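Peer 1: starting from these lines, generate the structure:
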Amino acid sequence: MERTERFAASSSEEGRYRLLVDAITDYAIYMLDPGGVIVSWNAGAQRFKGYAESEILGEHYSRFFTDGDREAGLPQRALQIAAAEGRFETEGWRVRKDGTRFWAHAIVDPIRLATGELIGYAKITRDLSERKIAEETLRRSEEQFRLLVNGVTDYAIFMLDPDGCVTNWNQGAQRIKGYRPDEIMGQHFSRFYTPEDRERGEPQRGLTTALVEGRFETEGWRVRKDGTRFCAHVVIERITNDAGVVIGFAKITRDVTERAEAQRALSEANEALAQSQKMEAIGQLTGGIAHDFNNLLTAVLGSLELARKRVTDDPAVQGLIDNALRGVERGASLTQRMLAFARRQDLEPRPVDLRELVEGMSAFLQRSLGPQVTIVTRFPVRLAPVQADPVQLETALLNLFVNARDAMEAGGEIVIEASEQTVNPGLNDLAAGRYVRLAVIDTGEGMDEATLARAAEPFFTTKGIGKGTGLGLSMVHGLVRQSGGRLSIKSQKGVGSTVELWLPQSQDVPVVDADPQETATPHAATGPLVVLAVDDDGLVLMNTTAMLEDLGHTALEAFSAAEALELMRAGRRIDLVITDHAMPRMTGSQLAEAIRAEWPDVPIVLATGYAELPPGGDRSLQKLPKPFGMRELEVAVADAMAGRPRGRSPETASGEAAASSP
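Peer 2: As a prediction, the model looks like this:
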């Protein structure tokens, strides 16, 4: 029934209501007169407001309000609203007797008689302090979390609705992706993906995986507002409410471009190291093979030359011997290239004017390449000289031009260009300094990535069987590295290739070659000599002694350094010693030291299957590179007796370079 009717009820019913109200302790239930003065007070009001009934009856209820609320006229306004609208309800801070505050939910209802006359108000107040504290704690936690998330700048942290549209945006997202909140809110997150990823359905796959499994994690390329790409580590987490309904996704993105670049650089460095180690191992193996092969060629060459001198009346046999000798020459050229790759060739570096070198061999190059190929030279007006072996450099360039010609079946244009370059410390595998970049460029068929990766490996060739040794580029690689430079090959299938030789600049002025005829004639020895030949290879030793005897000398044999010293200490006359270098127990260089200690006037010739003297050898010794024939042996003996050390004269570039390309 209505309150006005309850007020007019019988006294017995009134007593029952009074008992009911007094029994309630969780609510303050009391009555105000029309002016707001308290006229009743229950146990609940006393419990959490702190006033006893005798203390509060007759007092105005405004004393429960804060000073600010009283100054604002809230107590009176609450009564006016209740009287006018039939009810006033609010929440706010109220004051207990001891001055402490509590958060209250208050309702004010007007009480009227049946005639409509206002006789007072019923006021019900509930202490919601615990709920308020919990809500405030939650609010502060959420605010702190919001500030925390928004303050993170190294991670893009934002939410998506169930469809994948952005619903919030932190500072990290703005910094990494470039969008302001007003530009991105409500937009689908797929705009951060590359076009190719969108075509593959990567955005939806990420949401589907997170929806089904609760989490999706990946790394990939993403796109910023300005269109640039960055490598991102991405996590998408499913978000559900208390009922288990999916309300969206949390997305965390980190820019890991620097880490990815560092990993890529490390991977490339490891790959380069592995390639370098592989090439070094192959080089050592190749050098060893070349050494042994040179020993065999020495035996074959000497025997063939001696046989040709003894067979003079049969032209057919002479032709066979000459053919065999040409085979030996080709074998010697092959070992020379092997030694070049192994960086064991004997270089004679000096200042070289590249313009003069290329111009000097241009006519020969044009004849070698044929009429279908045009050579174009692009050199600057001034070009610093390089420090290199000019003869070996000519051979290298011939190899490169032949490779370029073979790559252009229908002919075309080969460009050779040069430019000065500066290499700063730590930029690549070159030492810091000034270099000249010499490039040979063709427009041929080019190489794919797999072929390009193996182009400088020895014995690797794309030509048919018998058409290439696979040592052309490997020889160039060995020459350039031994000269202190670098070989760089750039190629694309169907476009062409560019081979760059980076050679160190020379600070000296290029020298003019002496007339080769001046040094071509050997100096005759003064009469027959007693020559001690020392070699641990029986075939080589036999041929050496046979050729010496054919030249009119007396030859003595020793199969080791110890045996040679024993012969000399026995008092035998020895005019000259020719010794192999690579011998067990005591090398040729060590034998030379021992001989010079006891017989300082005895000339020594050092024969070696390597084209350069290994570390620790005496660089001043007269050298006789293997394989050698009668002519080379005669020159070495004459020069040694004349006291003029001589190394192998540079080989002239030959058409064999055509068979030495990859």
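Peer 1: make it CA atoms for all contacts and neighbour counts henceforth
Peer 2: Will do.
Peer 1: Arg344 - that's part of a strand, no?
Peer 2: No - if the criterion is DSSP: H, G, I helix; E, B strand; the rest coil, then Arg344 is coil and not within a strand.
Peer 1: that one touches Leu285, doesn't it?
Peer 2: No - taking contacts as CA atoms under 8 Å, Arg344 lies outside contact range of Leu285: 11.7 Å.
Peer 1: pick out whichever of these two has more residues nearby.
Peer 2: Neighbour count, other CA atoms under 10 Å: between Arg344 and Leu285, Arg344 has more, with 24 against 14.
Peer 1: look up how far Gly287 lies from the more buried one.
Peer 2: Using CA to CA, to the nearest Å, Arg344 is found at 7 Å from Gly287.
Peer 1: how about Gly92?
Peer 2: Using CA to CA, Gly92 is found at 95 Å from Gly287.
Peer 1: now do Thr218
Peer 2: Distance of Thr218 to Gly287, computed by CA to CA: 49 Å.
Peer 1: and if you look at Gly426?
Peer 2: From Gly426 to Gly287 the distance is 30 Å (CA to CA).
Peer 1: the two: who's more crowded?
Peer 2: Higher neighbour count among Gly426 and Gly287: Gly287, with 26 against 9, using other CA under 10 Å.
Peer 1: show the subsequent helix or strand relative to whichever strand or helix holds that one.
Peer 2: Using DSSP states H and E, Gly287 falls within helix 257-310. Once the chain leaves helix 257-310, the next helix or strand it forms, by DSSP H and E, is helix 315-341.
Peer 1: let's compare: structure for the following, please.
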Amino acid sequence: MDGSDADAAHETTGIGHDENMPRPEVPDMVRRMAAGISHDFNNILMVIKGYADLLANDPEVTDRTRDHLGIVLSATEQAAQLVSRLMAFSRQQVLDRTVCCLNVIVDSVLERHRELPINHVRLDVELDQSLPPLYGDPELIAEAISCIVINAFEAMPTGGTIRVRTALKQAPSPVDGQTGGAFLNVSIRDDGKGIAPAVLDRIFDPYFTTRRTGRGTGLGLAAANGIVLQHRGWIEVESESGRGSIFNIWLPTGESEELRMKTDERNK
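Peer 2: From the prediction side, this is the model:
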């Protein structure tokens, strides 16, 4: 997703609250359409996967046919991931909320990515061990963080360092509906080429990319943004051409979310 602009100054963009660079909101109609298509497509995938599984376990099926069915099942898994990201973008995911630890989520994501076959990329990780709990869906939050980490890897094809930090910080500019105060923060910084100011405010648009086609689904950052917004958080991006990018994920603490939900329940 990184671009370059030799004359670019330092730029920052956020979702829904950047006064200097307002970003148009995705119309509700588009999100509803994405959610509807995802639901219908998922139902079709379930049928394809179900019958492929049955055939693959049929003792009368030849080894060659079983190999072909394995390819079909692999393709359905990739399609299911695409459906999941469309649902995340549309903010229609069913959240399985629980009290969880942000550091555990981050560490599990990084453990998977340490095995990626990407040369000369180093992970520099510092996790604040005094963080309060998070109240959210750990699998979806992990997916959002993973999408941004993958973006950081891809921003450095010749190598570099990805710096990951967690902390409890005062949010500089909370989104609408938030009252400020302390938020959980995940910072992911890469040494890539940076993002050109002309496209910085579009990086969370679905299928927008400055990279050559054929790499990824084009929904990674859009899905990450949708997941974080659905958790009443937001993502800020700082980028300077030639000096990399910093993605800051802001999430409310578990205590603040439980208080908000109790207040909403009393007001019903």
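Peer 1: once they're superposed, tell me the TM-score.
Peer 2: Superposed pair, TM-score by TM-score structural alignment, normalised by the length of the second structure: 0.79. Supporting alignment: 239 aligned residues with a CA RMSD of 2.7 Å.
Peer 1: and the counterpart of Gly485 of the first structure in the second structure, how far from Thr253 of the second structure?
Peer 2: When the second structure is aligned by TM-score structural alignment, Gly485 of the first structure is paired with Gly233. In this view, Gly233 of the second structure and Thr253 of the second structure are 10 Å apart by CA to CA.
Peer 1: again with Phe208 of the second structure
Peer 2: Note on Phe208 of the second structure: its distance to Thr253 of the second structure, by CA to CA, is 31 Å.
Peer 1: and Phe89 of the second structure, by the same measure?
Peer 2: Phe89 of the second structure is 22 Å from Thr253 of the second structure, by CA to CA.
Peer 1: so for the two, which sits in the more crowded spot?
Peer 2: Neighbours were counted for Phe89 of the second structure and for Thr253 using other CA under 10 Å; Phe89 has more, 30 against 22.
Peer 1: returning to that earlier point: just checking, what packs against the helix holding Gly287 of the first structure?
Peer 2: Counting contacts by 3 or more CA pairs under 8 Å, 6 or more residues apart in numbering; DSSP states H and E, helix 257-310 of the first structure is packed against strand 229-240, helix 315-341, helix 538-550.
Peer 1: distance to Thr4 of the first structure added to those, as JSON lines?
Peer 2: Listed next are these as JSON lines, based on distance: least, CA to CA, whole Å:
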{"stretch": "strand 229-240", "distance to Thr4 of the first structure": "50"}
{"stretch": "helix 315-341", "distance to Thr4 of the first structure": "116"}
{"stretch": "helix 538-550", "distance to Thr4 of the first structure": "137"}
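Peer 1: nearest to Leu304 of the first structure among the ones you listed would be which one?
Peer 2: Evaluated over those, closeness to Leu304 of the first structure peaks at helix 315-341, with 6.4 Å, by CA to CA.
Peer 1: read off where that closest one ends up in the second structure.
Peer 2: The aligned range for helix 315-341 of the first structure is 63-89, by TM-score structural alignment.
Peer 1: mean shift of the matching stretch relative to the first structure?
Peer 2: Following the fit onto the first structure, the mean deviation recorded for stretch 63-89 of the second structure is 0.9 Å by mean CA distance after the TM-score superposition for the first structure.
Peer 1: show me which residues of that stretch are buried.
Peer 2: 66, 69, 73, 76, 80, 82-89 (16 or more other CA atoms under 10 Å).
Peer 1: distance to Glu238 of the second structure added to those, as TSV?
Peer 2: Formatted as TSV, those follow (distance: CA to CA, whole Å):
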residue	distance to Glu238 of the second structure
Arg66	49
Leu69	45
Leu73	40
Thr76	36
Ala80	32
Leu82	27
Val83	29
Ser84	27
Arg85	24
Leu86	25
Met87	26
Ala88	23
Phe89	22
